[in-house]
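K.L.:
Would you be able to build a 3D model of this:
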Amino acid sequence: MPSVKRHALIILAEYGEAQAELKGKTVILADGKAGTVEEVCLDEMHGLRILIRGHYGKWPVSTIKFWER
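P.N.:
This is a model prediction of the structure:
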């Protein structure tokens, strides 16, 4: 399998795992916003981003913390 296809398959597999792990989880962003992850997006310029229910915008996954009870 050509190298480019192999890399694409790895990226898509990791994206699927991240989506399964994050979607529906309650998170807190570094700027204090909190909510439930509604969608996980793959942005070619910025990498993995999330949409939080009730808040406008997309945030990098590196800015979240999981809500612990």
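K.L.:
When you work out contacts or count neighbours from here on, use the C-alpha atoms and nothing else.
P.N.:
OK.
K.L.:
what packs against the longest strand anywhere in the chain?
P.N.:
Identified as the longest strand of the chain according to DSSP state E is strand 34-43. For strand 34-43, the packing partners by 3 or more CA pairs under 8 Å, 6 or more residues apart in numbering; DSSP states H and E come out as helix 3-22, strand 26-29, strand 47-52.
K.L.:
To check against the first, give me the structure of this:
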Amino acid sequence: MATGIITKMAAADDGTPVFEIESSDRPERGSSGSPVLNEQDRVVGMYTWNEPKSDVAGLAISSAALATPCP
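P.N.:
Okay, the predicted model is just below:
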């Protein structure tokens, strides 16, 4: 398990809340869909992807966005 911090909160073009993660270990291929936990081990988001050439460890979708079912 890696530890990290949220470095930026933003919104995707469609308004979906997303955040950048700086982590002690870069997520590996196949990690998409993994939960992002806070210090109380509560799910605060879902890891989506990373840019290998970026300093940012990855992007995650906020759990608030995941709580709304798709139409």
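K.L.:
Work out the TM-score between the chains.
P.N.:
The pair, once superposed, lands on a TM-score of 0.35 when counted by TM-score structural alignment, normalised by the length of the first structure; 32 aligned residues with a CA RMSD of 2.6 Å.
K.L.:
Now render the helices and strands packed on strand 34-43 of the first structure as JSON lines, adding distance to Val37 of the first structure and mean neighbour count.
P.N.:
Below are those laid out as JSON lines (distance: least, CA to CA, whole Å; neighbours: other CA atoms under 10 Å):
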{"stretch": "helix 3-22", "distance to Val37 of the first structure": "7", "mean neighbour count": "12"}
{"stretch": "strand 26-29", "distance to Val37 of the first structure": "6", "mean neighbour count": "18"}
{"stretch": "strand 47-52", "distance to Val37 of the first structure": "5", "mean neighbour count": "19"}
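K.L.:
Quick one: closest of the ones you listed to Cys41 of the first structure.
P.N.:
The closest of those to Cys41 of the first structure is strand 47-52. By CA to CA, the value is 5.1 Å.
K.L.:
and the next element down the chain from that closest one?
P.N.:
Where DSSP states H and E defines the elements, the next helix or strand beyond strand 47-52 of the first structure is strand 59-60.
K.L.:
From the contact counts, what lies against that next one?
P.N.:
strand 47-52.
K.L.:
what does the strand it packs on contact?
P.N.:
Under the criterion CA atoms under 8 Å, 6 or more residues apart in numbering, residues 15, 34-43, 57-61 lie in contact with strand 47-52 of the first structure.
K.L.:
Who wins on neighbours among these?
P.N.:
The most crowded member of those, judged by other CA atoms under 10 Å, is Val40 (23 neighbours).
K.L.:
Many thanks, have a good one.
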